[in-house]
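Participant: Need coordinates for the following:
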Amino acid sequence: MKRPCLHAICTILNTPGACRLGANLQTGALMGRLTFSQLPGAIMRGTPHLQIRLLGDLELWRNEKLLSSDAWPDRKTCQLLKLLVTFRHRVVATDELIEALWSKLDPYAARNSLWVAISQLRRVLEPELTVRGDSSFILTEPPGYRFDSAGQCSIDVDAFLKQVRSGQEQQLQGKLTAAITAYTAAAALYRGDYLERDPYEEWAIPPRERLRETFLDLLRDLAACHLALGRYQDALSIARRALELEPCRESVWRLVMEAHYRAGEQDQALRAYERCREALSRELGVSPVAETTALHTRILQNPLVPVHAPPAALPPALALRLPFVGRSREWPRLCELLQQVMEGQGQVVLITGEPGIGKTRLLEELAALAIARGARVLSGCGYEIE
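Facilitator: Next up, the predicted model:
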């Protein structure tokens, strides 16, 4: 009789269960006749696809269907999943799980309760599980248990952080439109604070605070990208959302001031500074930092007027209020180049075109943006010799 090829069996099945099966085969012959019905449960069935949402209230989706509260045997089983997923990058010790969930029980009862909850959780995640301990997601590893996505689980926190990192990379490269796309996708994933219905669980507090801080930074950076592209109302809308969550965030107040200033609303910019100062005094008992004060002084002393107004131009106050439209291709590119200049990378730009198409207005807007961001702008003009 020809010897079976164990390597071929494991390659075809390509699952952890297949490798465990291979360990039970003796070299030279099969231990009895192997049939498909005798394979471990993890091989017989298809592992379900899970979606776990931790931002806001917990949501568990299995094969695109949201599990209702009735799917959970009890609250402890649900809490156990939250714990294991929170610490999914490591093994969570048995004693740690007991301390978090069954600290009031005696050691024997606590371990038994943990064992029952683990079994129930595995059934919630994989209803067709047929072999005890053969879960694809809840693994038994000394000294406790570990959650494994098994390539079949997506977690909103991971997707959120991935989009944030993508936005940061695009922003650093000056690709502001791409950064906005990534940041907006990340913001859409943030349905609320991490496990917001568990405000007093000590193990949930550190990730909640980190993710909230990341979200606030995201809103600040998203507003900054809109501001750099001249989308002042979008920048203001996003900045206000951040201030609703954290009224004392000075970096966001500065964006609000600058957006109003760039939109020609100097009075609103100055009023934003006063609101910032009041919030800091009321909540923290401090004054604005030097950077905020310097921006206030610059806005106060430098009303936003065109750097160079030709004789036929409208009065500065009126020209300031006219909307700046069009230039959907040129304006983002100029803003990206300005960003590079602010980072110390000199640039030279030549703008050409027929008379009357808006070259001067385009340069005025760019110069005003540079002034608002603290740059020194020098202007000059020349005339064709008659």
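
Participant: going forward, measure contacts between C-alpha atoms and count neighbours the same way
Facilitator: Will do.

Participant: For the stretch 151-300 of the chain, which segments count as strands?
Facilitator: 153-155 (DSSP state E, counting those that start in this stretch).

Participant: I meant the stretch 1-150 of the chain, not that one.
Facilitator: Counting by DSSP E, counting those that start in this stretch, the strands of the stretch 1-150 of the chain are 50-53, 59-62, 65-66, 92-93, 138-141, 144-147.

Participant: Just name the most buried of those.
Facilitator: strand 50-53 (a mean of 21; mean count of other CA atoms under 10 Å).

Participant: where's R254 relative to L284, distance?
Facilitator: 18 Å (CA to CA, to the nearest Å).

Participant: Which of these two has more residues huddled nearby?
Facilitator: R254 (21 against 10; other CA atoms under 10 Å).

Participant: The more buried one reaches A290, doesn't it?
Facilitator: No: assessed by CA atoms under 8 Å, R254 is found out of contact with A290, at 11.5 Å.

Participant: Let's compare: structure for the following, please.
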Amino acid sequence: MAHLRRGDEGAADIYATAEAEAAALGLSGLLATVEPTLATLFRPGERGPARRHIQLLGGFSVTIDGVDATPPPGRGSTLVKALAVADVPLSLDEILELLWPGEDPAVARRRLRNLLNRIRDDATGVVVRTAAGLALAPGFTTDLDEFRSAARTALDDTSNPELGRRAVAAYTGELLPGDRYEDWSALPREQCTRLYCAVLDALATGAAARGDLAVAMAHADRAIAAEPFDETRPVQAAHWALDAGRSDQARAYLALADRVVAELGVRDPPGLERARARLAAR
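Facilitator: Here you go, the predicted model:
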């Protein structure tokens, strides 16, 4: 367990050796009884650790080989979420400020020690200590990382729409919707949404260039839904609708653009007047 908490990737091998030595002494199953947490993580007879995954998009859950290991709501789950979103270790000072802002440091550190003990039991070793502070235990994957990787690959090669479709499919919902009003989650959520919309924009532009205007507008609609206060996308979508001979759809897009401009108090985006003129000429 000590090796696992330190983030030692050789913990699985150490466990397997201990299992073999116990079996040689006629004590098969001893470790599973003494350390059920490790028995869950390192299944006897298997190579390496069990599949450990954290869902962050569209909701929050922690699973180990399909078995739910989600910490209950509270500071423990907040810590796991923050570490998973950051994807890098967080210093103790950052964690204390996140969980107990303004608290006396000594009191906060004592509370953190108690919290880590609870997380160890509730989430089977999901958090480990590192030289930098705290991090996710080795071997955990997140759907956020999988989406980020797919999206960056798609944006690196926008000529291949299949890459973009895979990235869009990997985005299964808003980042941590249950923490929408938490300050620590705001920037990562915004960045994730922007990355998703960038992929949709690339797919829409590519589809329009191929003459697939209905597909282009479908991608634009998803981006508009994700970022409803962007005034430029409805204008571009209106031009595609006009190109496709869909005046009513173009009118709806322009009405949306006008509403966003009015609510934000910003200037008309490029192309808005031209779209209005094109519509009026129909």
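
Participant: Now do the same for S149 of the second structure: its match in the first structure.
Facilitator: Alignment note: S149 of the second structure maps to K162 in the first structure; criterion TM-score structural alignment.

Participant: ok, now which ones touch that match?
Facilitator: For K162 of the first structure, the contact set (CA atoms under 8 Å, 6 or more residues apart in numbering) is empty.

Participant: longest helix in the first structure, by residue count?
Facilitator: helix 205-228 (DSSP state H).

Participant: what's the mean deviation for it versus the second structure?
Facilitator: Compared with the second structure after the fit, helix 205-228 of the first structure shows a mean deviation of 1.7 Å (mean CA distance after the TM-score superposition for the first structure).

Participant: Look up how far R180 of the second structure lies from A86 of the second structure.
Facilitator: Counting by CA to CA, the gap from A86 of the second structure to R180 of the second structure is 16 Å.

Participant: so E231 of the second structure touches L254, yeah?
Facilitator: No: E231 of the second structure lies out of contact with L254 (CA under 8 Å); the separation is 9.6 Å.

Participant: Now do the same contact list for I95 of the second structure.
Facilitator: Counted by CA under 8 Å, 6+ apart, I95 of the second structure has contacts L79.

Participant: just checking, what residue in the first structure corresponds to it?
Facilitator: So, by TM-score structural alignment, I95 of the second structure is matched to L97.

Participant: ditto for H53 of the second structure
Facilitator: Checking TM-score structural alignment: H53 of the second structure goes with Q51.

Participant: residues in the second structure matched by stretch 188-202 of the first structure, start to end?
Facilitator: Going by TM-score structural alignment: stretch 188-202 of the first structure matches residues 169-183.

Participant: Not counting its own residues, what contacts the matching stretch?
Facilitator: 56-60, 143-144, 146-147, 150, 185-186, 188-189, 192-193, 196.

Participant: Just the buried residues of those.
Facilitator: Among the contacts of stretch 169-183 of the second structure, the ones that count as buried by 16 or more other CA atoms under 10 Å are 56-57, 60, 143-144, 147, 150, 185, 188-189, 192-193, 196.

Participant: May I ask which two of those are separated the most?
Facilitator: Within those, A150 and S185 form the most distant pair, 21.4 Å apart (CA to CA).

Participant: on that earlier part again, flag every buried residue along the match of stretch 188-202 of the first structure.
Facilitator: Quick answer for stretch 169-183 of the second structure (16+ other CA under 10 Å): A170, Y171, T172, E174, L175, L176, D179.

Participant: Nearest residue to T140 of the first structure in space, ignoring adjacent ones along the chain?
Facilitator: R146 (6.5 Å; CA to CA, 6 or more residues apart in numbering).

Participant: got a list of contacts for stretch 17-37 of the second structure?
Facilitator: L38, A39, P44, D121, T124, G125.

Participant: Now the buried members of those.
Facilitator: L38, A39, P44, T124, G125.

Participant: how about those in CSV, adding distance to R166 of the second structure?
Facilitator: Shown next, in CSV, are those (distance: CA to CA, whole Å):
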residue, distance to R166 of the second structure
L38, 35
A39, 35
P44, 35
T124, 31
G125, 31
